[in-house]
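Visitor: need a structure here:
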Amino acid sequence: MSTTHTPRLRIWDLPTRLFHWLLAVSIIALVVTAKVGGNAMEWHLRLGHVVLALLLFRVVWGFTGGYWSRFSTFIPSPARLVRYLQGQGTAADKAGHNPLGALSVIAMLLILAGQVGTGLVSDDEIAFAGSLVRFVSGDTIAWATSWHKSWGQWLVYAMVGLHIAAIVGYSVFRREKLVPAMLHGDKPGLPQDLPASRDGWGAVLPAAFFAAACAVMAYWVWTRATSF
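Guide: Here you go, the predicted model:
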């Protein structure tokens, strides 16, 4: 009795996968702590610095990571985007982030960066003060606090909802399961002449170094709240 084996291609390297799931857990925890309020806001502040470290890492990894994690690979040109919207996408468009998915990823990173940035200079004058409030004017604090608590958080909700809807839509209507690839890193049914992402120790060791550096930078920002 013979069995068939569907060739798989490594798309998402381990550092990218860990970033994705750590960011997802952090966003959920940030929402929960914000809604609980009170003493939970201390954890909200800490988690904000965790997301800051993750975003810094993703920027670095966008230039040094696996093939399909690099910005140069998945950020679409206008011509590529138009071709995809016309139903003329290539195998490469289906391997990593497709052109529309890439735009949503960039939008998500920018929105999260905006939330982290405004959070660092926000002050609700009750239980929360960002690490960098003493470096900006009162008007900036007021604007940042208002944005962080209103438009900023709703944009995060909208992007998360769009992300989940896209995953469900691709699974139901196109029979493309996106979640498993972000768990084990591989996608089946792709041409084997497409480049595979570098993984293993060749990816983990530099990623660990970059992650540590980003964590130190985020911790340094954290210490601005208490240093004089």
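
Visitor: When you work out contacts or count neighbours from here on, use the C-alpha atoms and nothing else.
Guide: Fine.

Visitor: Buried residues, stretch 36-50. List them.
Guide: For stretch 36-50, a neighbour-count test (16 or more other CA atoms under 10 Å) marks Ala40, Met41, Glu42, His44, Leu45, Leu47, Gly48, His49, Val50 as buried.

Visitor: Sequence B follows; please return its structure for comparison with A:
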Amino acid sequence: MAGPEEEGPVPDAMQGGEAGIKVKVWDIWVRALHWGMVALIGLSWWSAETGRMDLHLTSGYIILALLLFRLAWGLLGSDTARFGRFLRSPLAALGHLRHLFRREPDTELGHNAAGGWMVLLLLAVLLLQAVSGLFADDLIFTRGPLAARAPGWLSDWMTFIHLRNFNLILALAGLHILAVLLYALAKRQDLVRPMVTGVKRLPAGWAGQPPRLGSPVLAALLLGLAAALVWALSTLG
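Guide: Prediction:
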């Protein structure tokens, strides 16, 4: 069932005067989650570095709720958000990267073959960070809500993972930013603006169908369920 955001392609002018078509490719949920996650990762780092652990825990709970929502939206949401639509074979991703420095128009409705795997990796390491935080215990001030309910060895391992995994998050985030810059400089493809506006300009000859955008009611329901689940977990500590 498509939401009210759905719209057909609209003729427009591409950058540089080349004719193009405007297509709505990213729904508000994917865009808000993307930029919200950027802010929350920064908040989590800052709150840990400054000893504001109550704020750190709150930020972690919000991140976990958003990740659970994103996993559900990846199965039930908009076409461009669905894992089954943008995850392709590793060979397809490598084939795409071989043309990284070839200047060509952007014809992808959503994530390209390599970008899809980057999204999956980022979601995986962020989920590992959030889940490990539930079991983490610094033995001084702060423990996750599930730390007291887990065996000591498990809590120790999760604490170790929670501390070390953040470096992997930073490395993948840096690689993601580098890829966006390379696309802008080498291929003249702007990947940032569509993630802000939701709209991408495709070549004028593009004759495909615009992606189906998911139901806002379903999205709100899934987000509410994710938030309720995380809140229930937070009360166990």
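
Visitor: before we move on, the earlier item: would you mind checking which of the buried residues of stretch 36-50 of structure 1 is nearest to Leu190 of structure 1?
Guide: Val50 (34.8 Å; CA to CA).

Visitor: contacting residues for the closest one?
Guide: Val50 of structure 1 makes contact with Ser26, Ala215, Ala218, according to CA atoms under 8 Å, 6 or more residues apart in numbering.

Visitor: How many residues are close by the spatially closest residue to Pro191 of structure 1 that is not a sequence neighbour?
Guide: Excluding its sequence neighbours, the residue lying closest to Pro191 of structure 1 (CA to CA, 6 or more residues apart in numbering) is Ala91, at 7.3 Å. For Ala91 of structure 1, the neighbour count with other CA atoms under 10 Å is 13.

Visitor: got it, and Ala148 of structure 2?
Guide: Neighbour tally, Ala148 of structure 2, other CA under 10 Å: 15.

Visitor: got it, and Gly84 of structure 2?
Guide: Neighbour tally, Gly84 of structure 2, other CA under 10 Å: 11.

Visitor: which SS state does the aligned residue in structure 1 for it fall under?
Guide: The pairwise alignment with structure 1 assigns Gly84 of structure 2 to Ser72, based on TM-score structural alignment. Assigned by DSSP: H, G, I helix; E, B strand; the rest coil, the conformation of Ser72 of structure 1 is helix.

Visitor: can you pull the contacts of Ser72 of structure 1?
Guide: Gly62, Phe63.

Visitor: And the residue nearest to Pro191 of structure 1, how close does it get to Thr73 of structure 1?
Guide: Computed as CA to CA, to the nearest Å, the Ala91 of structure 1 to Thr73 of structure 1 distance reads 13 Å.

Visitor: how many other residues sit next to the spatially closest residue to Gly74 of structure 2 that is not a sequence neighbour?
Guide: Of all residues not flanking Gly74 of structure 2 in the chain, Arg82 sits nearest, at 4.0 Å (CA to CA, 6+ apart). Counted with other CA under 10 Å, residues neighbouring Arg82 of structure 2 total 18.

Visitor: From Val199 of structure 2, how far off is the spatially most central residue of structure 2?
Guide: Centroid-nearest residue in structure 2, with CA atoms, centre = their mean: His34, separated by 4.9 Å. His34 of structure 2 sits at a distance of 15 Å from Val199 of structure 2 (criterion: CA to CA).

Visitor: For stretch 58-74 of structure 2, give me the average deviation versus structure 1.
Guide: Here the mean offset of stretch 58-74 of structure 2 against structure 1 after fitting is 0.6 Å, by mean CA distance after the TM-score superposition for structure 1.

Visitor: what range in structure 1 does that stretch sit on?
Guide: Using TM-score structural alignment, stretch 58-74 of structure 2 pairs with 46-62 in structure 1.

Visitor: Can you show me the strands along structure 1?
Guide: 8-10, 186-188 (DSSP state E).

Visitor: Name the residues of the first one that are buried.
Guide: Spelled out, it's strand 8-10 of structure 1. For strand 8-10 of structure 1, by 16+ other CA under 10 Å, it's Leu9, Arg10.

Visitor: The last one too?
Guide: Within strand 186-188 of structure 1, the residues that qualify as buried are Asp186, Lys187, counting by 16+ other CA under 10 Å.

Visitor: Pull the distance from that strand to the chain's centre.
Guide: Distance of strand 186-188 of structure 1 from the chain centroid (CA atoms, centre = their mean, to the nearest Å) equals 21 Å.

Visitor: what residues does that strand touch?
Guide: Thr6, Pro7, Arg8, Leu9, Arg10, Ile11, Trp12, Ala95, Pro180, Ala181.
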